[in-house]
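Enquirer: structure for the following, please:
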Amino acid sequence: MKVTQAAVLPAPLEGECARLGERLARLRAARRVRQADAALRAGLSRNTAYRIEKGDPGVALGQVLRYLDAIAPGSTLIDLLTDQDPALRQLAERERTRRVRGLSSAELRELDF
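Expert: Okay, the predicted model is just below:
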């Protein structure tokens, strides 16, 4: 009888899997690597890469580590979990410093009561 890992995993641990997947997806985006390219470099299918980034607890740890190495060669799981990658810091900085455009004259008149 086949048992899915998500069915037997406690909710807090399922959340940890999801957060790990989110961190990998964020690192991949910060490094500007396409998901298909990362999967190819890691020797995984694109579906497995998708499952890793969605936090599927049924994916083997070795596959997760290969995927991490394909995105950021030489990085460790500890680096990922502590946000040590410079690309992640740059992404956070880009997200933080978004400029707000000024309102046009028409928009200002519309807001004037």
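
Enquirer: only C-alpha atoms from now on, for both contacts and neighbour counts.
Expert: OK.

Enquirer: just to check, residue 68 is in contact with residue 26?
Expert: No. Between residue 68 and residue 26 there is no contact under C-alpha atoms under 8 Å: 11.4 Å.

Enquirer: who has more neighbours, the two?
Expert: residue 68 (23 against 16; other C-alpha atoms under 10 Å).

Enquirer: another for comparison:
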Amino acid sequence: MPTKPPTFRNKAQLERIADRKRQARPETNKIYDGAWRRLRRHHLAANPLCVECFKLDKIVEATVVDHIQPVAIAPDRRLDPTNFRSCCQSCRSIMSQNWKANGINEVPNRRS
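Expert: Next up is the predicted model:
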């Protein structure tokens, strides 16, 4: 059975899609504005590896910039580059679960 060919979108189409997603979540637009996206992009360029995986001697590309002190606790440090850490989506999910369960924004001790 034939498969559907991949869909390729140009930059303008991708921006329209992103705008629609932002409009669907107005509460996050206050935190993740243009200044945040710019800082996030620069931080990932300067720190491309997941810091938590690196502690375990793993080389994993970071895809997420996390606030060390969450914005809910320290809103004044939202755009402070010293409050950022690069991490992969897996580590970020673990940190998020740990934050919700224990109020600690770190990866629990783990081996490999």
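
Enquirer: care to give me the TM-score?
Expert: TM-score of the superposed chains, computed with TM-score structural alignment, normalised by the length of the second structure, equals 0.27; 54 aligned residues with a C-alpha RMSD of 4.5 Å.

Enquirer: longest single helix anywhere in the first structure?
Expert: helix 11-30 (DSSP state H).

Enquirer: just give me the neighbour total for residue 55 of the second structure.
Expert: 10.

Enquirer: neighbours around residue 109 of the first structure, how many?
Expert: Residue 109 of the first structure has 10 nearby residues by other C-alpha under 10 Å.

Enquirer: name the helix or strand for it, please.
Expert: Assigned by DSSP states H and E, residue 109 of the first structure belongs to helix 105-111.

Enquirer: can you give me the strands for the second structure?
Expert: Using DSSP state E, the strands of the second structure run over 64-67, 84-87.

Enquirer: most tightly surrounded among the ones you listed?
Expert: Most buried of the strands of the second structure, by mean neighbour count (mean count of other C-alpha atoms under 10 Å): strand 84-87, with a mean of 23.

Enquirer: the nearest residue to residue 44 of the second structure once chain neighbours are set aside and residue 29 of the second structure: what is the separation?
Expert: Excluding the flanking residues, the one nearest residue 44 of the second structure by C-alpha to C-alpha, 6 or more residues apart in numbering is residue 86, at 6.5 Å. Applying C-alpha to C-alpha, to the nearest Å, the value for residue 86 of the second structure to residue 29 of the second structure is 21 Å.

Enquirer: what do you get for residue 85 of the second structure?
Expert: On the measure of C-alpha to C-alpha, residue 85 of the second structure and residue 29 of the second structure end up 21 Å apart.

Enquirer: same check, this time on residue 96 of the second structure
Expert: In terms of C-alpha to C-alpha, residue 96 of the second structure sits 20 Å off from residue 29 of the second structure.

Enquirer: for those two, indicate the residue with more neighbours.
Expert: When residue 96 of the second structure and residue 29 are compared for neighbours, residue 96 comes out ahead with 18 against 13, by other C-alpha under 10 Å.

Enquirer: which stretches of the second structure form helices?
Expert: Here the second structure has its helices, by DSSP H, at 11-24, 26-29, 34-46, 51-55, 89-102.

Enquirer: list the helices and strands the third one packs on?
Expert: It refers to helix 34-46 of the second structure. Under the contact definition 3 or more C-alpha pairs under 8 Å, 6 or more residues apart in numbering; DSSP states H and E, helix 34-46 of the second structure sits against strand 64-67, strand 84-87.

Enquirer: show me the one of these that comes nearest residue 54 of the second structure.
Expert: strand 84-87 (9.5 Å; C-alpha to C-alpha).
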